[in-house]
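Colleague: Predicted model, plus sequence, below.
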Amino acid sequence: MTQTVWITGGSSGIGAALAAEWAKQGANLILSGRDEARLSAVAEALDTQTLTLPFDVRDEAAMLAATEKAIAWTGNVDVFVANAGVSQRSQALKTQMQVYRDIIDIDLTAQIAASQALLPHMAERGSGKLVFISSIAGKVGVPMRTAYCAAKFGLIGYADALRAEMSNRGVDVHVIAPGSVATNVSRNALTSDGTKRGKSDGVIDNGIPAADAAKTIVDAIGEGQREIIVAQGMEEAMGEMRRTPDQLFDQVAAMVAAGYIEKMEAEG
């Protein structure tokens, strides 16, 4: 059966590369992002059925409307990739509070809202995969990225708790922690006053090619890996040091299987 995969932040970088990789494997693709023209360009290059649903992830009404259209397109969404996001390059001492609000809204709150909107569909079907693109910076606090780290750490926390709740409902949850991948993430990062940085980092420019990262991610999801680190060198070592053991995931899932949720709800 042909899978339908919905990717936010699908107009460039890891999102566009994931679309290309899943298309190679025969999936139908739904692409979302703010720039309709760029989404269309990515879609036209894919040798598969595509649907573009442009919207700003912070516009909850638009997101809810897009969710209805995404489900109606083929009757189901098998994989949802929460990939939309923005990074940061500024010291905490110099960063305006609005930058924290904006990054956390885009990278965390909006991703949770989109997932919550789609969750009933997957839970009712008893199948589906939710994929959260976090970062090595969601495992290790990295200087010049305090807001970004806060959001990406939070995304992993939400995903891990959600995985446990969905463990007996047929819905899988995957966390992706990329290191430096060759995209425009640094160029588009917000500075202390919220403006775009406008230049890249050497470590990003020399990072893992986006197509290679996408293949690693898609293959690992297919293998059922719950936490997927996509990095090299020191970044890979840091991620592995902070990797959550599978035994811990299993232990929390066992709590759910033993009636933890029902007991908590009964206690009010």
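Modeller: Cool, the structure landed. Numbers count the residues shown, from 1 in each chain.
Colleague: okay, CA-based contacts and neighbour counts for the rest of this
Modeller: Fine.
Colleague: need the contact list for L93.
Modeller: If you count contacts by Cα atoms under 8 Å, 6 or more residues apart in numbering, L93 has none.
Colleague: one more time with 10 Å
Modeller: Residues in contact with L93 (Cα atoms under 10 Å, 6 or more residues apart in numbering) are 144, 192.
Colleague: secondary structure class for it?
Modeller: Assigned by DSSP: H, G, I helix; E, B strand; the rest coil, the conformation of L93 is helix.
Colleague: Included below, for side-by-side comparison, is a second structure:
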Amino acid sequence: MVDQGGKTAWVTGASSGIGEALVKAFVAGGGSAILSGRRVSELERVAKETQAPERCHILPFDTEDFAALASMAAQAVAFTGKVDILVNNAGISQRSLAIDTDFSVYERIVSVDLMAPIALTQALLPHLLGNGDGQLIMISSVAGKAGVPLRTAYCAAKHGLVGYSDALRSEIAGQGVKVLVVAPGSVRTNVSRNALNADGSVRGASDAAIDNGIDPNEVAQIIWTAVAEGKREIVIAEGMEANIPVLRAQNPEQLFDMVEAMVANGYAQKMAPKDSSG
């Protein structure tokens, strides 16, 4: 377990999945946590389930309320007097072919998965740089390293987050603030269940890859260890998903053939949510 004593981490999307696991592991390591999201009751549940609820602060807000972020940053800093780590984890995914997808879905996913973390980072960055130390953790995805079917909006947003993070890292190198990009593959969360369909409705169903994915608690431990080791980017994936970023860098033609074959072999039809009544 990584020693987090005396540190404060602000985690968005803290009510479930990777965000919840990150909070619990951080508090177990001796740190204080600021839990953000929209579901107050779930944030309160997570705080109560940590080893030290008194070191948790609930700060609910909508990540798309960009005008409120300066105030949210000030409230986060006020909890312990300093935010050492910001984890941009909140996000939504997609399960629909581009040809079928309403443009509003692109607007929503790019807003939540790209513009919101940029806006929150920009709001807190003066505080971090003013302290001369700190850590930014951007939860991207394997889909942020290579394009995969049924996720054109999600891929666009997550690729954008990687680009922003890489550029920001270069600008603030030497000023004490580090940037870690995390690219998870399938993790056992509600990401597929909460994904948007072509019309913007919530999918409401998970899939086998997610259900059999990596335990989020394991993911959290890997992330905190990577921070302690000063890593700048990590991929947390297994099997074929772990190879996707490697192929994109080393043999893109092979990767393109592979994902095109997935679609030709009925991937979209296999991913269609089953009727819950049957």
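Modeller: Good, I have the coordinates. None of the values given here were measured: they were computed from a predicted structure.
Colleague: so what number do they get for TM-score?
Modeller: With the length set by TM-score structural alignment, normalised by the length of structure 1, the two chains reach a TM-score of 0.89; 244 aligned residues with a Cα RMSD of 1.2 Å.
Colleague: which one in structure 1 is aligned with F66 of structure 2?
Modeller: Alignment note (TM-score structural alignment): F66 of structure 2 maps to E60 of structure 1.
Colleague: Its match reaches A113, doesn't it?
Modeller: Yes - look at E60 of structure 1 against A113 with Cα atoms under 10 Å: they come within range, at 7.6 Å.
Colleague: what sits against D257 of structure 2?
Modeller: Applying Cα under 10 Å, 6+ apart to D257 of structure 2 gives no contacts.
Colleague: Which residue in structure 1 aligns with Q221 of structure 2?
Modeller: In structure 1, the residue matched to Q221 of structure 2 (TM-score structural alignment) is K215.
Colleague: hang on, that match packs against A16?
Modeller: No - contact status for K215 of structure 1 versus A16: not in contact, 11.9 Å apart, counting by Cα under 10 Å.
Colleague: Look up the counterpart of the longest helix along structure 2 in structure 1, residue range please.
Modeller: What stands out as the longest helix in structure 2, according to DSSP state H, is helix 152-172. Mapping helix 152-172 of structure 2 onto structure 1 (TM-score structural alignment) gives residues 146-166.
Colleague: buried stuff in stretch 227-242 of structure 2?
Modeller: 227, 232-233, 235-237, 241-242 (16 or more other Cα atoms under 10 Å).
Colleague: of all these, which comes closest to Y267 of structure 2?
Modeller: Checking the buried residues of stretch 227-242 of structure 2 against Y267 of structure 2 by Cα to Cα gives E241 as the nearest, at 15.2 Å.
Colleague: Touching, the closest one and I210? I think so.
Modeller: No - E241 of structure 2 is beyond contact range of I210, at 11.9 Å (criterion: Cα under 10 Å).
Colleague: Point me to the helix or strand that includes the corresponding residue of structure 2 for L118 of structure 1.
Modeller: By TM-score structural alignment, L118 of structure 1 lines up with L124 in structure 2. Using DSSP states H and E, L124 of structure 2 sits in helix 116-131.
Colleague: got the angle for that helix vs helix 152-172?
Modeller: If you take axes from the mean of the first three to the mean of the last three Cα atoms, to 10 degrees, helix 116-131 of structure 2 sits at 10 degrees to helix 152-172.
Colleague: C-terminal to helix 116-131 of structure 2, what's the next element?
Modeller: Taking DSSP H and E, what comes next after helix 116-131 of structure 2 is strand 134-139.
Colleague: equivalent range in structure 1 for that next one?
Modeller: Counting by TM-score structural alignment, strand 134-139 of structure 2 falls onto residues 128-133 of structure 1.
Colleague: Average separation of that stretch from the aligned part of structure 2, please.
Modeller: Aligned to structure 2 and superposed, stretch 128-133 of structure 1 gives a mean residue distance of 0.3 Å (mean Cα distance after the TM-score superposition for structure 1).
Colleague: Give the equivalent position in structure 1 for E107 of structure 2.
Modeller: When structure 1 is aligned by TM-score structural alignment, the residue opposite E107 of structure 2 is R101.
Colleague: Just give me the neighbour total for F80 of structure 1.
Modeller: Residues lying near F80 of structure 1 (other Cα atoms under 10 Å) number 23.
Colleague: Tell me the residue in structure 2 aligned with it.
Modeller: Using TM-score structural alignment, the partner of F80 of structure 1 in structure 2 is L86.
Colleague: Which helix or strand contains its match?
Modeller: Going by DSSP H and E, L86 of structure 2 is part of strand 85-88.
Colleague: Which strands or helices does the helix holding L124 of structure 2 pack on?
Modeller: Here helix 116-131 of structure 2 touches helix 69-80, strand 85-88, strand 134-139, helix 152-172, strand 177-184, going by 3 or more Cα pairs under 10 Å, 6 or more residues apart in numbering; DSSP states H and E.
Colleague: which other residues reach the strand holding L86 of structure 2?
Modeller: 7-14, 19, 22-23, 33-34, 63, 113-114, 116-118, 120-121, 124-125, 128, 133-140, 177-181, 227.
Colleague: Shouldn't S15 of structure 2 be within a helix?
Modeller: No - counting by three-state DSSP, S15 of structure 2 is not part of a helix but coil.
Colleague: Give the aligned equivalent of it in structure 1.
Modeller: When structure 1 is aligned by TM-score structural alignment, the residue opposite S15 of structure 2 is S11.
Colleague: wait, isn't its match in contact with A17?
Modeller: Yes - between S11 of structure 1 and A17 a contact is recorded at 9.2 Å, counting by Cα under 10 Å.
Colleague: what do those two both touch?
Modeller: With Cα under 10 Å, 6+ apart as the test, S11 of structure 1 and A17 both reach V42.
Colleague: Tell me which of these two has more neighbours.
Modeller: Neighbour count, other Cα under 10 Å: between S11 of structure 1 and A17, S11 has more, with 27 against 21.
Colleague: re earlier: buried residues, the longest helix of structure 2. List them.
Modeller: Residues 152-162, 165-166, 169 are the ones in helix 152-172 of structure 2 that count as buried (16+ other Cα under 10 Å).
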